[in-house]
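> here's my sequence, what's the structure:
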Amino acid sequence: MNQTNTRAYNFNPGPSALPLEVLEKAQRELINFRGTGMSIMEMSHRSSTFEEIHNGAIARLKKLFSIPDDYEVLFLQGGASLQFSMIPMNFLKAGQKAGYIMTGSWSEKAFKEAKLFGEPYQIASTKENKYRNIPALQDIQYDLDAAYVHLTSNNTIYGTGWHDFPDTGNIPLIADMSSDIMSKPIDVSKFSMIYAGAQKNLGPSGVTVVIIRKDFLETAITEIPTMLKYSTFVENNSLYNTPPTFGIYMLGEVLNWIEDKGGLSEITKLNEEKAKVIYDVIDRSNGFYTGHATPESRSLMNITFRIAEELEKQFLVEAKEAGFVGLNGHRSVGGCRASTYNAVPFEACQALSDFMVEFQNKHQ
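Sure thing, here's the model as predicted:
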């Protein structure tokens, strides 16, 4: 593929593909943002120009994701990994327990951090099955006095995702939605808190979105460092310190793009079509390609599969030569992975599907 004239088929797991239209608009506005004579990266985060960008992104996110009025939307830094610590630091009091549902590496990391602040326990785990599936809802049992229940909605490394969420009643439910936020409509009111790194479906790396219910926020511990309190950022509209201004601008433009595409209902249809053309090849390959996730737990965002060991390296070499980027599985598990986030066009997924069929025909 001539890389100078054609964009790569980008299946990177994060940072991942961004909509071409958004990149082109950012390119046009990069040096002189809307007649200000400055780049968005040069202007004050206290300026009226940036305030309009910042508040516009929050408003768009609330509208597209149908976020109820009793929730706050924050733009933080530190990625989802910092949230692994901030959540128990704010909401897990001494002697309290918190339930964690274990579905992969990221839930393991969140659980490890929570151990530093309280008494987390594993509600359910599919580790014995090599994280090939999501726990059945009827198998999820938790203490009624738990401070909260935590889950990871989509597992980038193992290629599994939740299609229905547990009803935890009066126990606050917290979700790490870093790799599938804004890929489909959800009922936000089921959750006391949702958080997500932006670098999969929302924009470039550097911004972390936190959606938190006001009454849950009121239960937070207060004797912790200022920069680690959610209330600090609520009280200052996420502008307590200098925010990642360019990332927030890009996030707002990605949300505009989602709106222009018809909102989450249309994005969902497209994501289902993209995933189907790849999963169909795996399912019809008679074992040449082996999917990691069980069919009922398959992710629409991360499609993980293996090929016979002697051919896997060759597949990745030939795929790279054909212009496909980011198909290597995570370093901890190996294999292959196609991350089909919102901005990955259908044409890229169809091209990968065709390449997989051709590769099988050549090497079977």
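> going by C-alpha atoms from here, please, whenever you check contacts or count neighbours.
Noted.
> can you list contacts of the host helix or strand of Ala124?
Assigned by DSSP states H and E, Ala124 falls within strand 119-125. Applying Cα atoms under 8 Å, 6 or more residues apart in numbering, the contact partners of strand 119-125 are 95-103, 111, 114, 135, 139-142.
> want to put them side by side, so please do this one too:
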Amino acid sequence: MSKSKVGINRILNFGAGPGKIPVAVLAEVRNEFLNFENTGMSITEISHRSSEYSKINNEAQNAVKQLLSVPDNYKILFLPGGGQGMFSAIAMNLMNRTGSADYVVAGIWSGLAAKEAAKYGTVNPVFPKPGKLGDIPDSKSWTLNPNASYLYYCDNETIEGIEFPFIPETRGSVPIVVDMASNIMTRKFDVSKFGLIFAPVQKNLGTAGVVLAIIRDDLLGTPMKICPSVLNFTELANTNSILNTPPIFQVYVTGKILQWINIQGGLKEMEKQCCQKSQLLYNAINQSNNFYECHVPENFRSRINVSFKIGGGNDNLEEKFVQEAEEHRIYQLRGHRLVGGIRVSLYNAVSYEDTETLVQFMKNFQAKYQNSIERHL
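Model prediction:
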């Protein structure tokens, strides 16, 4: 592979998170790292109380608002703690409303969120645990509580590769809380349908260490007494996410990536590319005569994280796939340790050409091993 603009021989990175960052963004960060905007300081050294950081913070919030058409009655926050921290923060900030919440447990991440929330109130799973991947019952059959504090679901289960093709409905005025960690900024959606949207940024929006949250004003003001200030949505909203020393570098990188998305053509272009990349990969899987198998039903297949098995789940063959891919400088394809197999993450910074290179490798790998192993069908 040729050297990139950042002067490094870049590999193809299909990691699930931290995910690939656009090279143009990395180059700009590099150029500003030692002397940010002629301050004589690195971006990692400036004060969070400075006018320079205030500008970074406000510009990132405004970019989110513009890209997602966020209504005026929502606050845009940057929080510490990552996704798992948010599992607790959501319950501590919102469960107090009625003492219970509905949870759509469709995969590992939503299951962990429900387990954490159960420490702070009553959690109602709206349907039994699915017997297999993507086996999600019709939403009309869900057991919903009209007095729930909120309905929680994960829009894209990163580990299994399950993405919801619809926004769940609730009863009465129950607000929807959604985890969009891995598919935020890959398509336009109606923010007003949600009470709270959150996404750790290290997949589509930056580097690990900060969570983007978009919360409706009427959901502020009822945190539990045990909720720490650093996870208190109301206190963070009142201080414009600068209650304590914020993760300045992470917010800075997120702002750069939001600018990059705008330059590329905004969410309309991101969605177009997302669909093209995932369709190319799923076509390769579907046309492989079951050499590659995706067990998620087609209507719930993720556009972002594509999980599949090789040779009916042949561990040795899957290890060969990962090793030989790395020999071709294609990295981070091993599936999550809880489900195994192969996982390909197609975040916004992953190009169509990157995906074409992977698909060609997959075809060559199949041709090499199709007839030399006993497939487990």
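> let me see the TM-score of these two.
Here the superposed chains carry a TM-score of 0.96, computed using TM-score structural alignment, normalised by the length of structure 1; 363 aligned residues with a Cα RMSD of 1.6 Å.
> hang on, the earlier thing: what's the mean gap between the following helix or strand past the strand holding Ala124 of structure 1 and the aligned bit of structure 2?
Moving toward the C-terminus from strand 119-125 of structure 1, the next helix or strand (DSSP H and E) is strand 149-152. By mean Cα distance after the TM-score superposition for structure 1, the fitted strand 149-152 of structure 1 averages 0.3 Å away from its aligned residues in structure 2.
> same deal with stretch 353-360 of structure 1?
Stretch 353-360 of structure 1 sits 0.7 Å off on average (mean Cα distance after the TM-score superposition for structure 1).
> what's that stretch aligned against in structure 2?
The counterpart of stretch 353-360 of structure 1 in structure 2, using TM-score structural alignment, spans residues 359-366.
> same check on stretch 36-55 of structure 1?
Against structure 2, stretch 36-55 of structure 1 falls on residues 39-58 (TM-score structural alignment).
> give me every residue that touches Leu352 of structure 1.
For Leu352 of structure 1, the contacting residues are 278, 324, by Cα under 8 Å, 6+ apart.
> can you show me the strands along structure 1?
Applying DSSP state E to structure 1 gives strands spanning 9-10, 71-76, 97-102, 119-125, 149-152, 154-155, 160-161, 173-176, 193-197, 208-213, 289-291, 302-307, 324-325, 336-339.
> now mean neighbour count and distance to Asn32 of structure 1 too, for these, in a markdown table please.
Listed next are the strands of structure 1 as a markdown table, based on neighbours: other Cα atoms under 10 Å; distance: least, Cα to Cα, whole Å:
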| stretch | mean neighbour count | distance to Asn32 of structure 1 |
| --- | --- | --- |
| strand 9-10 | 23 | 29 |
| strand 71-76 | 22 | 24 |
| strand 97-102 | 24 | 47 |
| strand 119-125 | 20 | 50 |
| strand 149-152 | 26 | 40 |
| strand 154-155 | 28 | 38 |
| strand 160-161 | 27 | 41 |
| strand 173-176 | 22 | 36 |
| strand 193-197 | 26 | 28 |
| strand 208-213 | 23 | 26 |
| strand 289-291 | 20 | 47 |
| strand 302-307 | 23 | 37 |
| strand 324-325 | 20 | 32 |
| strand 336-339 | 26 | 34 |
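> want to try TSV for the ones you listed, with distance to Gln3 of structure 1 as columns?
Listed next are the strands of structure 1 as TSV, based on distance: least, Cα to Cα, whole Å:
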stretch	distance to Gln3 of structure 1
strand 9-10	10
strand 71-76	35
strand 97-102	40
strand 119-125	43
strand 149-152	36
strand 154-155	31
strand 160-161	32
strand 173-176	35
strand 193-197	29
strand 208-213	31
strand 289-291	28
strand 302-307	25
strand 324-325	11
strand 336-339	20
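> of all the ones you listed, which lies closest to Thr49 of structure 1?
Taking Cα to Cα, strand 71-76 is the member of the strands of structure 1 nearest to Thr49 of structure 1, at 17.3 Å.
> quick check: that closest one aligns to which part of structure 2?
So strand 71-76 of structure 1 sits over residues 74-79 in structure 2, by TM-score structural alignment.
> many thanks, have a good one.
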